[in-house]
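Trainee: sharing a model prediction with you, sequence too.
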Amino acid sequence: MLKGKQSWLFESQPSIISTGVSGGPFEANGNLANDFDILHEDLWMGQDSYEKAHRVLIEEAAQTAIQKGNLQKDQFQFFIAGDLINQITPTSFAARTLQLPYMGLFGACSTSMEGLALASFLINYQGANYILTGAASHNAAAEKQFRYPTEYGGQKPPTAQWTVTGAGVAVLAKNSGNAADPVTTSATIGKVIDMGITDPFNMGGAMAPAAADTITAHFNDLGRNADYYDLIVTGDLGRIGHETAMELLGKSNINLTEEKFKDCGMLIYKSDQPVQAGASGAGCSASVVYGHLLNEMKKGTYKKILVVATGALLSPLSFQQGESIPCIAHAVSIEMP
């Protein structure tokens, strides 16, 4: 049901009954390694290109989620997912392997919650019984497309972020009635916000206004405030964007503490890993949410969280033509029933 101007309330509360999370070698040395189902020793993953390795990540995460849910592929109505690479080809090629009805998404790093919001909407209105949804990214593939190939060894400024090599996929279903299964209760679809930033090495700063705008809209539409949630987590603003978002929210009288307001891009890696301002990538929020945060919810650490996945909607061509960076954020509330 529509609430306010840009939010949905999911009255049937679809259940996240299982997840699959895969990652690379850098993530295996990170802060949340124990929350991954599969971790690879190298970026190639037995393939002859990084893009093919990217596809493997998605296939593994999807197959793991299906297996953990004790389901068969023919029980699913849709696969809703995306990534960062040209024409989301890694996800589309994974969909070729999965052989499920497929809706490909490009919301950049906001794709994980865009997919979860749409999947929840479909199930809430009886458009499906089971949906696979997720997002993925691969560090070397993204570097090659958006910046410089890793072999080039280009230097980066402190505002830059490290693209996660990871995939997170969830199985969303009609309310299972199982108290151990988190449920989606609402979503807020963001607007494109562009503050004129043109620096592709400052994604966090570019995306922060979109995150603040969506959080504000979510509270206004649903008549909630920060006290409703145990945790509000952004997708991958990193240290620079996180600080900026906190400041912007404060100007709207939404004052959040560091304990209440966190960022997936600041959680996934250890403090001594050389990631500049933190992590990024479509696989960042997907792997942190579908791995670490849902595990913490099942342990009882959190009962209600708001996930605000942020995305920078640029392309190499738009950057080369001097365009600024349009950004977006989508929010989904996840609760323990």
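Mentor: Received the coordinates, thanks. Bear in mind the structure is a predicted one, so any value in this text is a computation, not a measurement.
Trainee: from here on, contacts and neighbour counts on C-alpha atoms
Mentor: Noted.
Trainee: OK, contacts around the closest residue to residue 82 other than its chain neighbours?
Mentor: Setting aside the residues directly before and after it, residue 82 is nearest to residue 105 in space (Cα to Cα, 6 or more residues apart in numbering), at 4.7 Å. For residue 105, the contacting residues are 80, 81, 82, 83, 88, 111, 114, 115, by Cα atoms under 8 Å, 6 or more residues apart in numbering.
Trainee: what's the burial count for the third one?
Mentor: Read that as residue 82. 32 (other Cα atoms under 10 Å).
Trainee: which ones are touching it?
Mentor: Here residue 82 is in contact with 88, 91, 92, 104, 105, 106, 107, 111, 112, 134, 135, 136 (Cα under 8 Å, 6+ apart).
Trainee: mind putting the contacts of residue 105 in TSV, secondary structure and distance to residue 245 included?
Mentor: Converted to TSV, the contacts of residue 105 look like this (DSSP: H, G, I helix; E, B strand; the rest coil; distance: Cα to Cα, whole Å):
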residue	secondary structure	distance to residue 245
80	strand	29
81	strand	27
82	strand	25
83	coil	24
88	helix	28
111	helix	20
114	helix	20
115	helix	23
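Trainee: ok, second structure coming up, stack it against the first:
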Amino acid sequence: MLKGHQSWVFENKPSIKSKAAIVGPFEGQGPLADDFDIIHGDMYLGQDSWEKAEKALMEEAAKMAVQHAGLTEGQIQFFLAGDLMNQIISSSFSARTLAIPYLGLFGACSTSMESLALASYIVNSGGAKYVLSGTCSHNASVEKQFRYPTEYGSQKPPTAQFTVTGAGAVVLSQDGDGPYVTSATIGRVVDMGISDPFNMGAAMAPAAVDTMEAHFRDLQIEPGYYDLIVTGDLSKVGYQIANDLLKKHNIPIHQTTYSDCGMMIYDYGKQNVQAGASGCGCSAVVTYGHLLNRMQRGELNRILVVATGALLSPLSYQQKESIPCIAHAVSIERQR
């Protein structure tokens, strides 16, 4: 059901029947290591390129989520996924392997919640019994495409972020023990004129706040409704800007705990990640690993995940375009 201007309320509350979160070796050295299903020790995952390794991550997470649901790929009606590679090849080639009817999505790093929101809409409306949703990223393939190849060894400024190597997937169903997806707010494209690909947090923060403001307005609630609100991958720079903007817009974020997935996955004291994490896999593995585990333990009852994405490409950067950004918010609750 449409609520307000840009939000959906899912009256049937689709259930997250199963989940999977798989990461690379660097993520396995961070503080959330115990929440991941698999930690790979090899960035290549036995493949002969980083791009093929990223595809393998997506396939592995998708298959594991289906297995955890006690289902087969043939029982899944639709697979919704996206990534950062050109023409979202990691997801599309994974769909080739899975042989599940497929909808490919591109929302940059917001794709985790874009896919979850759309999958929830399909299940809530009775359009499918089981829908698989997921996304992935790989540090080496993304850095090579958007900034500099890893081998180049370029020095990065403090505002730069470190792309997560990881994939997260969930199976949504019409029934189950939860947690449940209860609402979603679809974001607008916001562009504040920032063009520096080494300062993504600053570019994405206004979009995150715009979507949060719309979510609270449409649902007529305040931040205190949630036990935790997390943005996707603003990291230190964007997180501070978001806090400043929330205060400026008189949004009482102090009512709840507000954090950022990009600040949670790595140990700033031990890992050199500049401002923090980014990538499609960032909010996916933090949400489908750490946060859903906390919900299952009863530590969190209601969370709002606001995944953020920078909609640039190497082509737009070469043409000296600024960075348009977007954020999608999904609320997840432990009980119906």
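Mentor: In hand now; what should we look at? Every value quoted in this text rests on a predicted model; they were computed, and no experiment measured them.
Trainee: where does the TM-score land?
Mentor: Taking TM-score structural alignment, normalised by the length of the second structure as the basis, the two superposed chains have a TM-score of 0.98; 334 aligned residues with a Cα RMSD of 0.9 Å.
Trainee: looking at the contacts of residue 105 of the first structure, which one is closest to residue 244 of the first structure?
Mentor: residue 111 (21.7 Å; Cα to Cα).
Trainee: mind checking how far that closest one is from residue 84 of the first structure?
Mentor: Residue 111 of the first structure sits 9 Å away from residue 84 of the first structure when distances are taken as Cα to Cα, to the nearest Å.
Trainee: what number of residues lie near the residue nearest to residue 5 of the second structure when sequence neighbours are not counted?
Mentor: Nearest in space to residue 5 of the second structure, with sequence neighbours left out and distances taken as Cα to Cα, 6+ apart, is residue 218 at 6.4 Å. When neighbours are counted by other Cα under 10 Å, residue 218 of the second structure registers 18.
Trainee: wait, residue 218 of the second structure touches residue 3, no?
Mentor: Yes. At 5.8 Å, residue 218 of the second structure and residue 3 qualify as touching, with contact defined as Cα atoms under 8 Å.
Trainee: generate TSV for the contacts of residue 105 of the first structure, with distance to residue 269 of the first structure as supplementary columns.
Mentor: Converted to TSV, these look like this (distance: Cα to Cα, whole Å):
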residue	distance to residue 269 of the first structure
80	27
81	24
82	23
83	21
88	25
111	21
114	24
115	24
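Trainee: residues contacting the residue nearest to residue 5 of the second structure?
Mentor: Shown in contact with residue 218 of the second structure (Cα under 8 Å, 6+ apart): 3, 4, 5, 6, 7.
Trainee: what are the buried residues along stretch 282-291 of the first structure?
Mentor: Using 16 or more other Cα atoms under 10 Å as the burial criterion, the residues of stretch 282-291 of the first structure that qualify are 282, 283, 284, 285, 286, 287, 288, 289, 290, 291.
Trainee: next step: these restricted to helices.
Mentor: 282, 283, 284, 285, 286, 287 (DSSP state H).
Trainee: closest to residue 76 of the first structure among the residues you listed?
Mentor: With Cα to Cα as the yardstick, the closest approach to residue 76 of the first structure among those comes from residue 286, at 19.9 Å.
Trainee: follow-up on the earlier one: ranking the contacts of residue 82 of the first structure by neighbours, who comes first?
Mentor: Neighbour-wise, those (other Cα under 10 Å) top out at residue 112, 41 neighbours.
Trainee: residue 289 is in contact with that one, correct?
Mentor: No. Residue 112 of the first structure lies out of contact with residue 289 (Cα under 8 Å); the separation is 9.1 Å.
Trainee: so residue 235 of the first structure versus residue 125 of the first structure, what's the distance?
Mentor: 27 Å.
Trainee: equivalent analysis for residue 320 of the first structure, please.
Mentor: Relative to residue 125 of the first structure, and taking Cα to Cα, residue 320 of the first structure is found at 42 Å.
Trainee: likewise residue 98 of the first structure?
Mentor: For residue 98 of the first structure relative to residue 125 of the first structure (Cα to Cα), the value is 25 Å.
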